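Visitor: Just to be clear, the model below is a prediction. Sequence and coordinates:
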Amino acid sequence: MNQEQWPNPFIEQRADPFILQHDDGYYFIASVPEYDRLEIRRAAKLNELPNAEPVVVWRKPAHGPMSELIWAPELHHIDGKWYIYFAATHTQELDQLNMFQHRMFALECADADPLSGKWVEKGQVKTQFDSFCLDATTFKHQGKQWYLWAQKDPNIAGNSNIYLTELETPWAIKGNPVMLSKPELDWECRGFLVNEGPAVIMHGDKLFISYSASATDENYCIGLLWIDVNADPTKAENWHKSPRPIFTTSYENKQFGPGHNSFTKTQDGQDILVYHARNYTEIEGDPLYDPNRHTRLKTIEWDVNGMPVFGVPAKDTI
């Protein structure tokens, strides 16, 4: 399927999109504009997802640590069970650092069907810092299950850095996390100092991590880390970082702030970038509460060196 055959936007008013290709088709989960629930949609084919019926599998409670601002969920299948990772907080108020107070949480479903099955709260995924964190993902590599996320280090300037560690269980980390990247380049520090939304894709002899940087307006963009597939991922010196962003705002195509991506594949194996972007810059109030970060899809090409070519965000077709 060529990219032009997908509508753009692909799914409206769904930020932080995540698409999982599974045995029975495709699963879609994302932030909803109300930030109050987790919903999943499933379709046999990728292009059927926009018309698939969303099923609410969890709603935030009235009080407690998971009662506000449910952000950036991801759906994963690990050892025969389903898991959702998401960020949540107990308050919409900012702390003394003028930051939100999110932590990461996990849900588990042991039933075969995650849309009709029972979801159980597994609690907070605790890490080395009790600080703002979000955007966790997980992946299998070198025979281990890894946990990859963004978090504030109280001793490092900015909102969040990218960390990696092994998992003991799907809701508990193992070992000492390693910091893979922090906001330090100009394009990572516009509006806010941010590295967040990591996503993993493997190709050839490399493991890649894309991530999003800067404020969530037209400055938002995607950066890239990579490592040899045989290298030790827990050693920061083994990782490489692109000095320039690889996917940015296109003023010509009226696509602003592309970011918070995930990856999936077409049924014939074509690699697909799943991301959100707005089609305007005139945001009233906080960009966080503007609902029009729409889910979009784009094919990824690979150059002769095995590096991904994301190209330019395509213009709206609908």
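Guide: Sure, I can see it.

Visitor: CA atoms for contacts and neighbours, from now on please.
Guide: OK.

Visitor: tell me the contacts of the residue nearest to D271 when sequence neighbours are not counted?
Guide: Closest residue to D271 apart from its sequence neighbours, by Cα to Cα, 6 or more residues apart in numbering: K265 at 4.6 Å. K265 sits next to Q21, D271, I272 when contact means Cα atoms under 8 Å, 6 or more residues apart in numbering.

Visitor: switch to 10 Å and redo it
Guide: With contacts defined as Cα atoms under 10 Å, 6 or more residues apart in numbering, K265 is in contact with I19, L20, Q21, Y26, L46, D271, I272, L273, V274, T299, I300.

Visitor: Could you give the separation of stretch 294-314 from the chain centroid?
Guide: Distance, stretch centre to chain centre, for stretch 294-314: 16 Å (Cα atoms, centre = their mean, to the nearest Å).

Visitor: structure B:
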Amino acid sequence: MSPVAMAQRTFTNPIKSSGPDPWVLQKDGWYYYMNTTGRNLTLWRTHNLAELATAESKIVYTPPAGQPYSRDLWAPEIHSFNDRWYIYFSADSLNNRSHRVWVIENASPDPMQGDWVMKGKIGDKADHWEIDMSVIDYKGQLYAAWSGWEGPTNGRQDIYLARLKNPWTIDGDRIKISQPDLPWEMHGDVPQAWQKNGEVPKIYVNEGPEFLQHSDKLFIVYSANACWLDYCLGLLTYNGKGDLLDPGSWTKSQNPVFVQAPENGVWAPGHGGFFRSADGKQDWMIYHANRSATDGCGDKRAPYIQPFTWHADGSPDFGKPIVNVAVPAPIAK
């Protein structure tokens, strides 16, 4: 194989120079990619993720000015259900307290074509603050997981789960399945710029929940601590027997399952997502991380991807962040 051909099939992390809250969906040999832009919903696609930085891209949706979803668009995810495409994204109109999740739909076979139509806000009955929604079809039933506040303004971010009656409507009540309650989840000092009158308030964070299914096991991987601190990934495991909406059906791992590697120049890895290679044989994770301990929560966060394996008990083995080495890309179509 020529050096040029080899270069086309490998990459080094980060796979793009910037891209907070990255997401990949692999479908029919295409890798569809999204990340937070803050202003619009941009979709990339490629047959070869090693070429993501130069992949075809298109702004598929720009919210009209003055709408309750017109500002601070975060954490977009593209999904496909019942031969239609859906993008879930968090947005607000005035400030963070108005953040909710919104859904757009496209009936075209090609998500880069056709019209994206606003289906509306997807939330619980009491209209609580929410961000970072992801959705799964589990045994023929749609479920959504997201990060939310227990009250209207308490600021502590918990993980909630709900059943869906269709891809844009919650069916029934939201159920809290995790809150920051372990020592490693509670490193919540806020940045100095947010402090007032010398006070150092705490914000404890569980966010970015992502479903991960392996054989007969179901997990939710979530981000803990905070993006300006030692962000890391935690794990919730479904016991496989009870109702998914019963908090007792989920067990939280007592330690994080993926942490930063300052010795490799990787800080605050979080907001992980998961996909399979086009040949269906390899499991991959995507996450964002910083290249400095002081990079914070802005556009310095860049996307990293790497393969992962499984422990003997069926739980994911994410290893350590991989950086500065050539990695064979996910199998291309």
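Guide: That came through, no problem. Since this is a predicted model, take the numbers as computed values, not measurements.

Visitor: Turn the contacts of K265 of structure 1 into JSON lines, columns for neighbour count and distance to P54 of structure 1.
Guide: Below are the contacts of K265 of structure 1 laid out as JSON lines (neighbours: other Cα atoms under 10 Å; distance: Cα to Cα, whole Å):
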{"residue": "I19", "neighbour count": "27", "distance to P54 of structure 1": "13"}
{"residue": "L20", "neighbour count": "20", "distance to P54 of structure 1": "15"}
{"residue": "Q21", "neighbour count": "21", "distance to P54 of structure 1": "17"}
{"residue": "Y26", "neighbour count": "22", "distance to P54 of structure 1": "13"}
{"residue": "L46", "neighbour count": "20", "distance to P54 of structure 1": "15"}
{"residue": "D271", "neighbour count": "19", "distance to P54 of structure 1": "24"}
{"residue": "I272", "neighbour count": "19", "distance to P54 of structure 1": "22"}
{"residue": "L273", "neighbour count": "19", "distance to P54 of structure 1": "21"}
{"residue": "V274", "neighbour count": "23", "distance to P54 of structure 1": "18"}
{"residue": "T299", "neighbour count": "20", "distance to P54 of structure 1": "25"}
{"residue": "I300", "neighbour count": "16", "distance to P54 of structure 1": "27"}
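
Visitor: and stretch 107-118 of structure 1, which residues are buried?
Guide: L107, E108, C109, A110, P114, L115 (16 or more other Cα atoms under 10 Å).

Visitor: and what of stretch 133-140 of structure 2?
Guide: M133, S134, V135, I136.

Visitor: check contacts around the alignment partner in structure 1 of D124 of structure 2.
Guide: Alignment note (TM-score structural alignment): D124 of structure 2 maps to T127 of structure 1. Counting by Cα under 10 Å, 6+ apart, T127 of structure 1 makes contact with R103, M104, C133, Q151, Y163, T165, A172, I173, K174, G175, N176, P177.

Visitor: Weed out the non-buried ones from these.
Guide: The buried subset of these - by 16+ other Cα under 10 Å - is R103, M104, C133, Q151, Y163, T165, A172, I173, P177.

Visitor: What's the match for the fifth one in structure 2?
Guide: By that I understand Y163 of structure 1. Checking TM-score structural alignment: Y163 of structure 1 goes with Y160.

Visitor: same thing with the fourth one?
Guide: When structure 2 is aligned by TM-score structural alignment, Q151 of structure 1 is paired with G148.

Visitor: With adjacent residues omitted, what lies nearest to its match?
Guide: Leaving aside its chain neighbours, G148 of structure 2 sits nearest to E130 (4.3 Å; criterion: Cα to Cα, 6+ apart).

Visitor: Then W30 of structure 2?
Guide: H47 (5.0 Å).

Visitor: and that neighbour, how many neighbours?
Guide: For H47 of structure 2, the count of nearby residues is 19 (other Cα atoms under 10 Å).

Visitor: For it, what is the corresponding residue in structure 1?
Guide: Under TM-score structural alignment, H47 of structure 2 pairs with A44 in structure 1.

Visitor: can you pull the contacts of the residue positioned nearest the centre of structure 1?
Guide: Nearest to the mean C-alpha position of structure 1, by Cα atoms, centre = their mean, lies G197 at 4.1 Å. G197 of structure 1 makes contacts with 16, 72, 134-137, 148-150, 162, 209-213, 222, 259-262, as judged by Cα under 10 Å, 6+ apart.

Visitor: ok, 6 Å please
Guide: G197 of structure 1 makes contact with D135, Y211, S212, H260 under the criterion Cα atoms under 6 Å, 6 or more residues apart in numbering.

Visitor: All set now, cheers.
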